[in-house]
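# What follows is a predicted protein model with its sequence.
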Amino acid sequence: MSVIRVGTRGSALAMAQTTAVANRIQAVTNGEVEIIPITTHGDVSRESLSSLGGTGVFASALREALLNDECDVVVHSFKDLPTDPYAGLTIGATPKRADARDVLCARAGFTLATLPEGARVGTGSPRRAAQLRELRPDLEVVDIRGNVDTRLALVADERLHAVVLAAAGLGRLGLLENMATEYLELSDWPTAPGQGALAIEVRDGKPERLLAKALAVLNHATTQATVAAERQVLARLEAGCAAPIGATAVLDDGLLFLTATVYSPDGTRRITASHAATPESHAVADLQDAALDVADRAARELLAGGAAEIAPLTVTS
């Protein structure tokens, strides 16, 4: 493999995070790396994320390009990736996670508590919309689409009072310090499963030697385990990113903690489950076993508490 080709969406954010991954691959392999921009349906459609179906609208074109040998790896935002396996592909590495929190980007330095009554706040996420309605039912929650710059422009042009965005995305674009007016803490405002993490996907089978070396260096076992726990909740509920679900997993003092919350779309109800597991060791396999165990217990509790009745989930027996 003379050149490692890295596929990505063409948005500024996707290019920024993929460039960081490509630079690390190049540093590890000391070889040539080429970035291949790929347009996805989610990039060109102006429909809302929920009406598009949410899960997979940003991933399918990248995956097809990978299967068609147009690139050797693709870089996804993990929160955009469906939980179902994709035939012929596997996650080759999960780099260390960035900040998983959401932030408020508002006019005049407003926080969520100080926004004026009736303020217009934009988001394309059903989960964020439900959280906004729960904490501030007086707000007008506006469904928006577009890249980060487009969303921030809605505030700068005073069409909205604020938008809610991912801290990780703003950080990767170098905008976090200047644009965030409030960090929304995970204990009160859980974010999407996998938020802040990247997934490096490859074709099934043994990777070429240099690529395998890069994947081994890029993978971060703790991030791999915590993201697996969060995403397993989605898998057990058979819910996609169109469902209003937040999940936070952390590894602390030898314990893997997971808290998952399902919201009703109108923000009037929520169900939360919290569980912990003790991995046998910090080996990848033991961390993954603990992640699946804690997620399964959390999902069972959510279902028993009526999660399928308050949120748009598709659940089988």
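Perfect, I can see it now.
# Every contact and neighbour count from this point should use C-alpha atoms.
OK.
# List the buried residues for the helix or strand harbouring E134?
According to DSSP states H and E, E134 maps onto helix 126-135. Under the neighbour-count criterion of 16 or more other Cα atoms under 10 Å, helix 126-135 has 126-134 buried.
# now do stretch 64-79
Going by neighbour count (16+ other Cα under 10 Å), the buried part of stretch 64-79 is 65-67, 70-79.
# One more: stretch 171-180?
171-173, 176, 179-180.
# Quick one: end-to-end distance for it.
10 Å (Cα to Cα, to the nearest Å).
# ok, now stretch 173-185?
The first-to-last residue distance of stretch 173-185 comes to 21 Å (Cα to Cα).
# go on, stretch 109-127?
23 Å.
# on that earlier part again, can you tell me which of the buried residues of helix 126-135 is closest to R300?
R127 (20.2 Å; Cα to Cα).
# Find the nearest non-adjacent residue to the closest one, please.
Closest residue to R127 apart from its sequence neighbours, by Cα to Cα, 6 or more residues apart in numbering: P244 at 3.7 Å.
# buried sites along the one helix or strand L287 maps to?
Assigned by DSSP H and E, L287 belongs to helix 284-304. Within helix 284-304, the residues that count as buried by 16+ other Cα under 10 Å are 287-299, 301-303.
# and if you look at stretch 44-64?
Buried residues in stretch 44-64 (16+ other Cα under 10 Å): 48-50, 54-63.
# now the helices: where do they sit in this structure?
12-29, 41-44, 49-52, 60-67, 126-135, 148-156, 167-172, 176-179, 209-218, 221-237, 284-304, 307-310 (DSSP state H).
# Including distance to P190, could these go into TSV?
Formatted as TSV, the helices of the chain follow (distance: least, Cα to Cα, whole Å):
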stretch	distance to P190
helix 12-29	22
helix 41-44	24
helix 49-52	19
helix 60-67	27
helix 126-135	9
helix 148-156	20
helix 167-172	13
helix 176-179	19
helix 209-218	26
helix 221-237	11
helix 284-304	15
helix 307-310	16
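# Relative to L89, which of those is closest?
Nearest to L89, of the helices of the chain and by Cα to Cα, is helix 60-67 at 7.6 Å.
# And that closest one, what does it pack against?
Here helix 60-67 touches strand 3-9, strand 32-38, strand 73-77, strand 198-203, going by 3 or more Cα pairs under 8 Å, 6 or more residues apart in numbering; DSSP states H and E.
# please redo it, this time with the cut-off set to 10 Å
In terms of contacts (3 or more Cα pairs under 10 Å, 6 or more residues apart in numbering; DSSP states H and E), helix 60-67 is packed against strand 3-9, strand 32-38, helix 41-44, strand 73-77, strand 89-93, strand 198-203.
# got another, please set it beside the one above:
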Amino acid sequence: MTERALRLGTRRSKLAMAQSGHVAEAVRRATGRDVELVEITTYGDTSREHLSQIGGTGVFVAALRDALLGGEVDFAVHSLKDLPTAEHEGLTVAAVPPRVDPRDALVARDGLAFDRLPDGARVGTGSPRRMAQLNAYARSHGLRIETVPIRGNVDTRIGYVRSGELDAVVLAAAGLHRIGRTDEVTDFLSVDFVLPAPGQGALAIECPAADAALVAALAELDDPRTRVAVTAERSLLAALEAGCSAPVGALADLLDDGQDATEMRLRGVVGTTDGSALVQLSTTGPVPTSHGDAIALGRELASEMLAKGAAGLMGERAL
């Protein structure tokens, strides 16, 4: 008898459908089974309030997790940066596929790079993390910008620039890559200038922990290098007791000497959204060889950041 198709739960947005489609194809190749996409609307998709007002943490994943636990879908695909750091009872992240570009990207009028934006430029973003770092960079380089909070999908956000309402918007490079729109980017923002959200550019494939056969099948898609890096980043976020909408950036780099990487550098930043104060630190150590080692690295850096006053810069904590 032919096995039934696996049901993949996904948000309805163009980006979510695109990234879920890539995962579906990879699962088909790995398992030999058909995969069908099941579109699910999350609270984060329907609410027009700013993420900090609706809680930020988990608003894009709760409905997908309910569908998993209710047996409506077999597995789900999340943007890892949207996933709460606490594990969800009954579910497991079976795979973290290879990460794509973790950087933020600028889409500006007239093809402008960030340093070439006009005085007083209006820059749209829905992220307090981006606001904090963009404003801090502008302050330190004698630039004057106004960061404007926005919501909406990629088309909506870029539309603000096309209509002239904003001079530029900042988006995740990975999302633009996955929907084939990197040609609209006018400037890729270096991670030395703006650290991404913890887990940015990576996906999480989640399924019921009790389905051992499915967990094992999905694990074929896991990339150990990406897994250890995002584990350290998310550990830092959790230790700061901050949620997805907090002004926290983090990136773990595996330092490759041309052979196998032996060291990993973890960088973290917390700041006020006006850019007037930042705590930015880094630590380097051996590449973690276990989940526990990666968690310990994140906690260590978070402890140093808290000692430097990071808690006072985060404002509203996750709900």
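Arrived safely, thanks for sending. Here the structure is a predicted model, which means the values were calculated and not measured.
# Can you give me the TM-score here?
The pair, once superposed, lands on a TM-score of 0.94 when counted by TM-score structural alignment, normalised by the length of structure 1; 307 aligned residues with a Cα RMSD of 1.4 Å.
# returning to what we had before: which helices and strands sit right next to the helix holding L287 of structure 1?
helix 221-237, strand 245-252, strand 255-263, strand 270-277, helix 307-310.
# what angle do that helix and strand 245-252 make?
140 degrees (axes from the mean of the first three to the mean of the last three Cα atoms, to 10 degrees).
# I'd like the distance from helix 284-304 of structure 1 to the chain centre, please.
19 Å (Cα atoms, centre = their mean, to the nearest Å).
# Between strand 270-277 and that helix, find me the angle.
Relative orientation of helix 284-304 of structure 1 and strand 270-277, computed by the same axes, to 10 degrees: 150 degrees.
# how far off helix 221-237 does helix 284-304 of structure 1 point, in degrees?
Going by the same axes, to 10 degrees, helix 284-304 of structure 1 makes 30 degrees with helix 221-237.
# What's P224 of structure 2 aligned with over in structure 1?
If you follow P224 of structure 2 across to structure 1 using TM-score structural alignment, you land on A221.
# For A59 of structure 1, see how far away its match is.
Distance from A221 of structure 1 to A59 of structure 1, by Cα to Cα: 23 Å.
# try K213 of structure 1
The value you get for K213 of structure 1 to A59 of structure 1, if Cα to Cα is used, is 25 Å.
# before we move on, what about L152 of structure 1?
24 Å.
# Equivalent analysis for L112 of structure 1, please.
32 Å.
# Kindly report the same for D99 of structure 1.
22 Å.
# Next: R127 of structure 1.
In terms of Cα to Cα, R127 of structure 1 sits 20 Å off from A59 of structure 1.
# Can you name the residues that contact V233 of structure 1?
Listed by Cα atoms under 10 Å, 6 or more residues apart in numbering, the contact partners of V233 of structure 1 are 83, 193, 239, 245-247, 258-261, 291-292, 294-300, 302.
# Structure 1: which residue goes with D82 of structure 2?
So, by TM-score structural alignment, D82 of structure 2 is matched to D80.
# aligned partner of E263 of structure 2 in structure 1?
Aligned against structure 1 by TM-score structural alignment, E263 of structure 2 finds its counterpart in L255.
# Find the nearest non-adjacent residue to that match, please.
For L255 of structure 1, the spatially nearest residue (Cα to Cα, 6+ apart) is T278, at 4.8 Å.
# who's in contact with that neighbour?
Applying Cα under 10 Å, 6+ apart to T278 of structure 1 gives the contacts 251, 253-257, 286-287, 289-291, 293-294.
# what's stretch 165-174 of structure 1 aligned against in structure 2?
The aligned range for stretch 165-174 of structure 1 in structure 2 is 171-180, by TM-score structural alignment.
# The matching stretch: how far from the chain's middle?
12 Å.
# same thing with stretch 54-67 of structure 2?
The answer for stretch 54-67 of structure 2 is 14 Å, by Cα atoms, centre = their mean.
# Which part of structure 1 matches that stretch?
Against structure 1, stretch 54-67 of structure 2 falls on residues 52-65 (TM-score structural alignment).
# Just the terminal-to-terminal distance for the matching stretch.
Start-to-end, stretch 52-65 of structure 1 (Cα to Cα) is 21 Å.
# Next, the contact list for the residue nearest to the spatial centre of structure 1, please.
Centroid-nearest residue in structure 1, with Cα atoms, centre = their mean: K79, separated by 2.3 Å. For K79 of structure 1, the contacting residues are 55-56, 191-199, 227, 230-231, 240-241, by Cα under 10 Å, 6+ apart.
# before we move on, back to that, is it possible to get TSV of the contacts of T278 of structure 1 that adds distance to R159 of structure 1?
Shown next, in TSV, are those (distance: Cα to Cα, whole Å):
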residue	distance to R159 of structure 1
L251	41
D253	46
G254	47
L255	45
L256	42
F257	40
D286	50
L287	46
D289	47
A290	46
A291	42
D293	45
V294	43
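# Name the nearest of those relative to A119 of structure 1.
Nearest member of these to A119 of structure 1, counting by Cα to Cα, is F257, at 35.5 Å.
# State the number of residues packed around the residue lying closest to that closest one once chain neighbours are set aside.
In this structure, F257 of structure 1 finds its nearest non-sequential neighbour in A276, 4.4 Å apart by Cα to Cα, 6+ apart. For A276 of structure 1, the count of nearby residues is 20 (other Cα atoms under 10 Å).
# Likewise for G90 of structure 2?
Counted with other Cα under 10 Å, G90 of structure 2 comes out at 13.
# so how far is L69 of structure 2 from it?
Taken as Cα to Cα, the span from G90 of structure 2 to L69 of structure 2 is 7 Å.
# repeat for D183 of structure 2
Relative to L69 of structure 2, D183 of structure 2 is positioned 39 Å away (Cα to Cα).
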